[in-house]
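*Asks:* coordinates only, sequence not included:
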């Protein structure tokens, strides 16, 4: 994609053009959480745009069996893509024993580096709390059995997520995707060695509590993500998101933390290799 161009799907994603390319980062980082299947843009085009601004790699994340298979296939096809596989908590009613067995098989594949996104979502009532918690416990077990990172979706459920992690015993590597806690939650995660992945909403005007959390999050536990096509950072909030927009969030984090941009990028890159393994 050329400088200043816009990335569009064949029908113009939801009728809206993608934002222009941001200024490249001084050190390459990666997008720790996106949904390449939902973007509906050729993966080669998504990666080319990302590479042009210093986003070398991306983790594409499953939320049901079909999207998890798509993620695993993408990771097996493209060198700069890794996969995470799981049943989203909002769909945990579908997490039958057979489905979870299929997720476990996918999780064992070499290019699948995480189990997620799993966890709890109390903001929506699309799945019963009991089903969500049962599914979350099962995914924790899969992550531990396969030796993969656990990627957590935690929405309005901090206390129960932390409790269940403690009861089950967490895997070696735990990532809170689209971290949504406050300063105190960040300190709890830091005490447990849990990684906090910040998305574009950290740049939103009304995200003061989230920026306070980012300010106290240790450099060695920070990741960055798009959750593409969602949560597009300022100044393009409301437009579709993609991995090439990670630099906007990274710059916002650097300003929030008062650290050098290149230093933050290097930390994010190193953290990514610790969580997902070498690329």
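*Replies:* Perfect, I can see it now. Keep in mind it's a predicted model, so treat the numbers as computed, not measured.
*Asks:* all contacts plus neighbour counts: C-alpha atoms, from now on.
*Replies:* OK.
*Asks:* which stretches of the stretch 51-200 of the chain form strands?
*Replies:* Along the stretch 51-200 of the chain, counting by DSSP state E, counting those that start in this stretch, strands occupy 55-61, 81-85, 112-121, 149-155, 174-177, 195-198.
*Asks:* okay, now the one to match up with it:
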């Protein structure tokens, strides 16, 4: 980030790049509270080529909100689940409500779920690994029953995530959101036919291992996302992220994989529309 840019200042709009789909964002965490806020975020995104976004839930309240937001704007779809760090909140009542929300036609994925072994012991109230595994297994089953893609959060948990997937049997479509592992994990996921979604981290100067892994992903298994408001791409790291920033990430990724940015844009948007089953 340039020295004259404040960390709290939003990045400027990039040059448009279309078509794009933001495969994973958090509209509520970006400050949206109502239909007008959502429309404004999507208008900014569409102005630079982002045609659709999937807004993600990480707790029960955000699952309710994401499902409502998907009805507010035709460019918004939703995913519902409890984040692995909140797996200890997956009561029978929560399961019943998530199942009900997952049946909504504009809920296009079950997520984000998975394993996070970074936060236990560091974050008060964080679900323990055993609780995370149990919740992950339940979400895998829900993805199978609904026929919707499974969206995985994996932080410092490659072996644990693979173990649960092997034990439960992976659903037909699996997405590793914000893929951040190395080449070995990338090869394993690619060989299994899973999709890997890359965020602004691929542009970070210290992300050598991730860039090596990104180069191994076949075009038909690649998605792109913002994970907004987090992980703003270089050179705006630390500034607030939003879906309109996605072209910065795609252009950085295009350099890594050695393909034109418009080609990467088309490939990833086609993959998103196919995998999520968008109908608009």
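*Replies:* Looks like it arrived, so ask away. A quick note: this is a predicted structure, and the numbers were derived from the prediction, not measured.
*Asks:* TM value for the aligned chains?
*Replies:* The pair, once superposed, lands on a TM-score of 0.93 when counted by TM-score structural alignment, normalised by the length of the first structure; 265 aligned residues with a Cα RMSD of 1.2 Å.
*Asks:* what's the closest of the strands of the stretch 51-200 of the first structure to residue 186 of the first structure?
*Replies:* strand 195-198 (7.7 Å; Cα to Cα).
*Asks:* same for the closest one, what does it pack against?
*Replies:* strand 174-177, helix 183-192, strand 222-224 (3 or more Cα pairs under 8 Å, 6 or more residues apart in numbering; DSSP states H and E).
*Asks:* Please identify the deepest-packed of the strands of the stretch 51-200 of the first structure.
*Replies:* strand 81-85 (a mean of 31; mean count of other Cα atoms under 10 Å).
*Asks:* Near the nearest residue to residue 6 of the second structure once chain neighbours are set aside, how many residues? Count them for me, please.
*Replies:* Take residue 6 of the second structure and drop its neighbours on the chain: the residue closest to it by Cα to Cα, 6 or more residues apart in numbering is residue 239, 7.7 Å away. Neighbourhood size, residue 239 of the second structure [other Cα atoms under 10 Å]: 21.
*Asks:* Tell me which residue of the first structure lines up with residue 239 of the second structure.
*Replies:* Counting by TM-score structural alignment, residue 239 of the second structure corresponds to residue 239 in the first structure.
*Asks:* So that match is in contact with residue 19, correct?
*Replies:* Yes: if you go by Cα atoms under 8 Å, residue 239 of the first structure and residue 19 touch, sitting 7.0 Å apart.
*Asks:* hang on, the earlier thing: tell me which of the strands of the stretch 51-200 of the first structure sits nearest to residue 91 of the first structure.
*Replies:* Across the strands of the stretch 51-200 of the first structure, closest to residue 91 of the first structure is strand 112-121 (Cα to Cα), at 9.8 Å.
*Asks:* Now the closest one on the second structure. Mean distance?
*Replies:* Comparison of strand 112-121 of the first structure with the second structure after fitting gives an average deviation of 0.3 Å (mean Cα distance after the TM-score superposition for the first structure).
*Asks:* how much distance is there from that strand to the middle of the chain?
*Replies:* 9 Å (Cα atoms, centre = their mean, to the nearest Å).
*Asks:* Tell me the residues of the second structure aligned with that strand.
*Replies:* Under TM-score structural alignment, the match for strand 112-121 of the first structure is residues 107-116.
*Asks:* Identify all contacting residues around that stretch.
*Replies:* Stretch 107-116 of the second structure has contacts (Cα atoms under 8 Å, 6 or more residues apart in numbering) with 56-58, 67, 70, 77-85, 101-102, 129, 132-133, 135-136, 139, 142-143, 148-157, 160-161, 276-278.
*Asks:* Could you report the neighbour count for residue 220 of the second structure?
*Replies:* Neighbours of residue 220 of the second structure using other Cα under 10 Å come to 15.
*Asks:* what's the counterpart of it in the first structure?
*Replies:* In the first structure, residue 220 of the second structure lands on residue 220 (TM-score structural alignment).
*Asks:* try residue 56 of the second structure
*Replies:* Under the alignment (TM-score structural alignment), residue 56 of the second structure maps onto residue 61 of the first structure.
*Asks:* Its match touches residue 83, doesn't it?
*Replies:* Yes: Residue 61 of the first structure sits in contact with residue 83 when judged by Cα under 8 Å, with a separation of 5.8 Å.
*Asks:* so what sits against both of these two?
*Replies:* Both residue 61 of the first structure and residue 83 are in contact with 68, 71, where contact means Cα under 8 Å, 6+ apart.
*Asks:* Now do the residue nearest to residue 230 of the second structure when sequence neighbours are not counted against residue 134 of the second structure, distance only.
*Replies:* Once flanking residues are discounted, residue 230 of the second structure sits nearest to residue 241: 5.7 Å by Cα to Cα, 6+ apart. According to Cα to Cα, to the nearest Å, residue 241 of the second structure and residue 134 of the second structure sit 32 Å apart.
*Asks:* Please say which of these two ends up with more neighbours.
*Replies:* residue 241 (24 against 16).
*Asks:* Cool, thanks, talk later.
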